[in-house]
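>>> what shape does this take:
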Amino acid sequence: MKKMFLILGILSILLITPFHVAARAPELDVQPEKYVAIEINGNKAIVPFLDLGYRERTLVSPYGVTNLYFNTPLSWKLVSGGEIEIHYDVFFSGADLDKVIDSTNPYGGNLLFTFNGQIIGTAPLEGTGSHTVRLEIPDTALLSILQDGRHQLTISLDAHFSCDYDINARIVIKPTSFFDLVFEESSPELNLSRLPSPFYLENSFIPDSTLVVVADEPGALELQSALNVMAGFGSMIGREYSMQLITLGQLAGFDPSLYHMIFVGTADRFPILTEVNFQIPIADGKFVNLPPASEGDGVVELAISPWNPSKVIMAVSGNSGEAVMKAGQAVSSGRVFVYSSPTLAFVSNVQVLSDTLPIVEDFTFESLGYVTETLSGIGVKSQEYIFYVSKEQVLTKDAYVDLIYYHSGLLDYGVSSFSVDLNGQVISSTPFNKESEQVTTLRIKFPPGTLRFGENRLDIRASMIVLPSCDTSGFSDPWFTISSQSSIHLPVATAGLNAEPLLKDLKFFPELFVTHSDLGDIAFIFPKSDVASWVIAGKLAFSMGQQFNPLIANLEAAYSDEVPQGIHDDNSMIILGLASETPFLTEFNDMLPAPFDMANNVASERQMQVVYRIPDGVSVGYLELMLSPFNSEKSILVVSGNDRAGVLLAGDGLLVNELETQLAGVFAITNGKQVATGNASSPFSIVDNVVPGAVAVNTTPIPEILNGGAPVVERPVWLLPAIIISSLIVVGVLGYVAVSALAKRRQERLKILAGEARANQTDEEK
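Predicted coordinates for the structure are as follows:
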């Protein structure tokens, strides 16, 4: 019986061994612990350090420093009466702790507090334990001294006693500290040259939101301009931000007093703009007193919102779609040039990335216009270099940079280092050391696939930490010098542009689509009537700008019933909307991994062995990826659904991190919580993985769908060895049990025979 249980146990273990990859729920980001939120009462605001992104900092003797930066809303002006409350812990250690100098300040050390460059107070290191100090902000410290308008609090530790005695001090500045600010409301300063301000302020403790408004029936160029504006703001901001594309009709559902707004389109599209006090007013659908020379120009204007004096309205406009496009691209650059008025700019032309660039294989930083740069100060410092790459050089495998550098000898070589990023991807991390204090040349190869046609960004970022030092000579700041004679080598790709075809896989989106630095190789295609698809396109444009940082955004857009031939031939395409409303899909629907039934918008897995029917009322989103039939170097992504809600779910699959990380293959279906993926050659349906109640309605033999042959399900390389090994184990176990059973029966038989022999012998003796 015991052996039977042993057999069953072993067989059970073997049967549950995961020969197939087990599905598991996605790991969700853990939300940070909630702290006291910002409190605003009247003209006073209590702002905890934590809500400004400050985390616990430790200052170590003899000297240490920490900084906190923040922005107030543009409509706020700090006035008298503000205070700062600092919470900190003090710890002492060392053999000379008994050498007390003063009972109130045992060792003579203190903390120094500076706000906007003004000393606002000190606090003695009174002893081990928790402490609180409250400081007034003097009138002389209310104005920012930084160019970007941020306020700066600096906390410095002076514990020079550690230089004379064996006493160490650690001061922990706690994020429960807070500002108690007093402010008055005023109209924000307007200046186009300071974009993304006033729409976005770095380190602002009150987040803003912006609506990008297009006409109810915008032209394709107007929608294209709106997408470029959103991509530009994504590039300028570089992080998550609440920016949404809506139509003028939808604006009625929003409270205009709560938002900044950017109106993109010709002047006649927005009667509401007659209420805005622009420098060049808009009346009866026209610009009033527009200079004759600017009739064909793009017009960019800023004004205070008539619905809330703390909000801002921007018009990205002109008298034609072409003029609006120029205005949108100028805004996307983030470097709007202003003349006499900071609120108005006319854009006569925009020089976007040329179709061809000259081939320059070797050049120095100096030839790019950069001088020798020295990064100085404790902490993280960086320097960016922009260079251009031609189409013939993009796929080279032999590119590199010879970085020439040297640095001070004050660095803590255990923790100080520098890294090199190419187009946002880290390609090297190098520690500082004693040898590299002298002039050093480091060759760093560019990994294949990191270069883009057009502008490329090389970012050198140094993290410089110094050892605790008693040096008070003023030369203790570390420095790192990058020579202008550093050079880049970019040979032409020897095998040509088509040397290595790109792998088509959803997990590589959007990198798979971006080969031009200005995003100019991407076109969005959507139905004229589907506003939801425009919204998704806007979010994708912002995300692409955030990720790829174009100098000028040059996305293209078209309606699905009138796609220009140029987009056919030259662009990768992201097609959004219901299949039944997208006539362009009919040109290649049969080539999709799961072709659409144009009558009911369902992606048919007709090549699958099992086809599932999705229950009525259940919305699902589809993502399908394929090679462009118009240009083998380009890709097509279809973002669709079985209804309008499904299209939004498909968009979430590309935008929501928990869903995006699940993407793979060339076909994906999502219910907004899960994603199931499949390949075009797979015979197994993926619909039932995410659609509750899906019912199998047809079982068919595998059709011949690829190159006239039957699709082949690739067997994992580990499967056959695993089956053989498991079978051998089972046979071995069964054999062992059988042999053991026979041996036992034989022993029992021998015992019986021996017993009978002894019994016979006893009888004979008797």
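
>>> C-alpha only now, for contacts and for neighbours.
Fine.

>>> for this structure, which helix is longest?
Longest helix of the chain, by residue count under DSSP state H: helix 719-765.

>>> centre of the chain to it, how far?
A distance of 67 Å separates the centroid of the chain from that of helix 719-765, by CA atoms, centre = their mean, to the nearest Å.

>>> just checking, what packs against it?
helix 2-16 (3 or more CA pairs under 8 Å, 6 or more residues apart in numbering; DSSP states H and E).

>>> now do the helix it packs on and helix 719-765, the angle between them.
180 degrees (axes from the mean of the first three to the mean of the last three CA atoms, to 10 degrees).

>>> okay, buried residues for the very next helix or strand once past helix 2-16 please.
Following helix 2-16 in sequence order, the next helix or strand is strand 39-41 (DSSP states H and E). In terms of neighbour count (16 or more other CA atoms under 10 Å), strand 39-41 has no buried residues at all.

>>> please provide the structure for the following sequence as well, for comparison with the first:
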Amino acid sequence: MLVGPLLLMLLGSRLAAQASANSLAPLLERPVLALQVTATPTATLPSEVVTPEAIGSSPAFSLTLAALGYNQTTLNSPVDITEYSFRLPDNWLIDKDSQLELDLSYTYNQAEPQNYPGQFGDLTIKLDDQTLEVFSIEAQQLDNYRLTIPLPASAFAPDRLQHLISLEFDAGSLCAVPHKATLIIHPTSTVWLNYTQLPLELDLSRYPRPFYQQTFTPDTLRIVLPAQPSASNLSQALAVTAKLGDLTGNGLVISPTTDLELSQLLTSTSTSLADHLIVVGQPQENQLITMLNRLVELPVILHSRQLPLTIEGPIEVTSGSPLNYTFSFTNTTGRAANLSLFSQLPPATRLTACTPKCVENKADQTIVWPDNRLAPDKSFRVSLTLQATAALTGVVEQTAMVVEQKLGPVNANTLTTPIVTDLPQTERQASMVGSEGYFFVYNNRAVAKDDGIVMEIPSPWNENRAVLIITGLSDEAVTKASQAMSSETGFPGMSGPVALVREILAPTENITTRVTQSELTLTDLGYSDRVIRGQAQQTINYDFNLPYNWQLTEAAAIDLYFNHSQLIDDQNSSLTVLLNRQPASSSLLDDQTADNGHIHIDLTKANVQPGSNRLSIQINLARTEQCIVDVDQGWLVILADSRISLTHTDITGLNFDLDYFPTPFSADPTLSNLLFVLPGAPEVTEWGQALRLAASLGSAVSGKMLSPMAALGEIPPASEMSRYHIIALGRSSRNPLLQEVNATLPQPFLPGSDEIEQRLDNVIFRLPPGLSLGYLQLIPSPWNPERAFLAVTGTTDEGMVQANATLAERPWVVKGNLVLIRDKNVSTLDTRELTQPVAAAVVTVMSEAAPVVTVTLTATPLPAATPTPSTSSTPTAGSVSTGSSTPGWLFPLVGVNGLLVIAIFAFVFWQARYKRV
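The predicted structure is shown next:
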């Protein structure tokens, strides 16, 4: 008889213990719907796209409507219309007739199944507003009927970037007969194109085209760095990638590789390379540049140095003074040679004397000592005197080149002299280059050794792809070239396939920053009035951007203005607005909305997110009078003066919460105060993730020139570190900077290890060995409290990649100062306000996370123990009691369970006695 009370006591004590230690248990035992914001997916090449195996003249190319992103469409009688748009690659010329193969199904039913008409309607097919064919429907039913329509080459408007196929269904002749007719356009309908592939238009003024075209195939790009990239190499690539993120809205698929990896791939396979390439570095460090120079004729030709060349000249000079130079070289070719020396006349100077006699070519501004026959190891020396004019400013560059009659250019050199206003120094300087290394020649002139070089060429591995080479003869030169490609400029120097960059001026934030409007019309976004016709449901999309450092106020809203025909059925016609695929508002279309339709959407309550947003409008038009035969009588217009009001407050100052990422890292619109710190010898995965994050940050800023920096391995001086916001990437065991700041991180690692010491608050947890976790940790910079330090790391490389992907692609899910990522499970904490139950729950979720449950926790405890329903679909610690006192519901629960246990035991005891009787 003591079993019941004893069990009750045990049960009560266990429940009390569980209530205080596991107050999050109910949350963890059931699936929780986490808030998900679905971004527009990056285009991928669908399986329905048939790519020709060989590139040549007029290959056939097939493209289904499904591959273009269209679903099945139903057209209803008496009249209806649908449209399909698509873009072709820039270098496709439709020069032969193609065809459209429609997959149709038609069904006709009438109230009296007799006296069927002989003709059931017409389908008019148009391309770019030109009527191609009118198909007469002469059967009551068609099942997957294949209709082939020729597409004349002349029908493709050459000046249109986007082509439009229109299908207009007209069954107006049947409207007097009560009936129902539907015409279905199946997504297996196919466009067959015959085209000639033209050479790519290589023009730097069109950049980022041809690398980014937004056609039906994905835009993919590889950044190629040396096998052992330096900090300068990475800084150069970061600047270029950040600008690409800005110019494309982070729409390019960018992957990293090294010259060695790509060379091995290209020599081990005969398949074409599907990616565009951007190659960064000096020719002596990036082997792909020398490989390209062997495979194709570069517009700026790379030559090997074959003999030493020296230029002597003044160390300083004033405007209007003479400049005296001496040139000397030695024939080290091992044989007799016929050598000519070419000197380029600097701007704002003129020739006064030369010894021995020289020839001045005023057409191309060169001075030549031709045909000097030298035996092996013999030297040649000449002198030159120029007169500087008063217009000479900046620096004087004297560039010389030696050309051998049979070998061509064999060396070049440059001497740079600054222009001063005071009395110049009388000392002389010399520039000497030996017979090792490389030099560039453009249009038969040597390129100055400190000039940056940018050139676009067709890919030798795929003539439908391009290669952008960013190079130079020095680190300074490559930096100039990369800064040119991280800038916006409309000057003539950035036109055609080649740009030589002499100098880059420091960016001025107040001048270079583009103004971001908070009050926008659809016209401001590049859209005009949009007209919708027909009965089929149609959707139109508008894209706009919300800067990451904007906090919307209550006045932020979308005001959509529209007009529509009064000949539509006001009981069955509607307009629905979606924001990022989530419904925001709906309205019936009636007489009150016909002339001045207006929908107001409060953005603070809508599914708006930082970065890119898509506003979608779904329109359903039905008619009151089925005998309207003119499709234009049923219409709706979305007016271009519709407004998007992004009234906001700027997130300013330092906010050490990942809720506001990318602030403060994007506070400077040029990213010039941002430093990426990687391991000393970064692996491709590590510097590739830095590029990925740079592209994301680039899409969040508006500077005309972007210039983030990189450091590798050794920690820079404190004075240098204090200037920057810092992002450290990589595992703790590989990144010395992470080891340096480890003790100050919210979640430190075991010293010299990638294993974490799960120390949250004053509790230490034991985690499974080999657990792959990604970590984002945000703290004030140890070198400057006015700067931020962000660690993008993990217990494994996979974990680090997951952490970076979360930050770059889903920044709206990160919060607090510590984010833990395992697979797609994201937990966020603020360890500055952490409580033990929250810490225990996070450890449980991260070590035992189920794939169907995503739990996001923040550590903002409620002041009372009473649970409060959260208005967000993402649970927070604030919605769960974290107090140490016993909840009020505990004792009634224990009592009820105790009575239930006693009743069960009484029933069992009675049943046993009954059976014995």
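
>>> got a TM-score for the pair?
In this superposition the chains share a TM-score of 0.71, using TM-score structural alignment, normalised by the length of the first structure; 695 aligned residues with a CA RMSD of 5.6 Å.

>>> mind listing the strands for the stretch 551-700 of the first structure?
Counting by DSSP state E, counting those that start in this stretch, one finds strands in the stretch 551-700 of the first structure at the ranges 556-559, 572-576, 596-597, 602-603, 610-613, 621-627, 635-641, 667-670, 675-678, 695-699.

>>> what's the answer for the stretch 101-250 of the first structure, then?
110-115, 118-124, 129-136, 151-158, 168-173, 178-185, 209-214, 242-247.

>>> so how far is the helix or strand just after the last one from its chain's centroid?
I take that to be strand 242-247 of the first structure. Going down the chain from strand 242-247 of the first structure, the next helix or strand is strand 260-264, by DSSP H and E. Offset of strand 260-264 of the first structure from its chain centre (CA atoms, centre = their mean): 24 Å.

>>> for strand 260-264 of the first structure, report the contacting residues that lie outside it.
With CA atoms under 8 Å, 6 or more residues apart in numbering as the test, strand 260-264 of the first structure has contacts from 199, 208-215, 222-223, 225-226, 270, 305, 311-317, 324, 328.

>>> if I look at residue 258 of the first structure, how far off is residue 155 of the first structure?
36 Å (CA to CA, to the nearest Å).

>>> higher neighbour count, these two?
Between residue 258 of the first structure and residue 155, residue 155 has the larger neighbour count (other CA atoms under 10 Å), namely 18 against 15.

>>> what residues are up against that one?
65, 66, 67, 111, 112, 113, 114.

>>> excluding residues flanking it in the chain, which one is nearest it?
With CA to CA, 6 or more residues apart in numbering as the criterion, residue 155 of the first structure has its nearest non-adjacent residue at 4.8 Å, and that residue is residue 113.

>>> the second structure: which residue goes with the one you found?
Superposed on the second structure with TM-score structural alignment, residue 113 of the first structure falls opposite residue 125.

>>> can you flag which of the contacts of strand 260-264 of the first structure belong to helices?
Reading helices off those with DSSP H, I get 222, 223, 225, 226, 324, 328.

>>> the fifth one touches residue 300, doesn't it?
No: taking CA atoms under 8 Å as the definition, residue 324 of the first structure is not a contact partner of residue 300, at 9.0 Å.

>>> need the residues touching each of these two.
With CA under 8 Å, 6+ apart, residue 324 of the first structure and residue 300 have common neighbours 316, 317.
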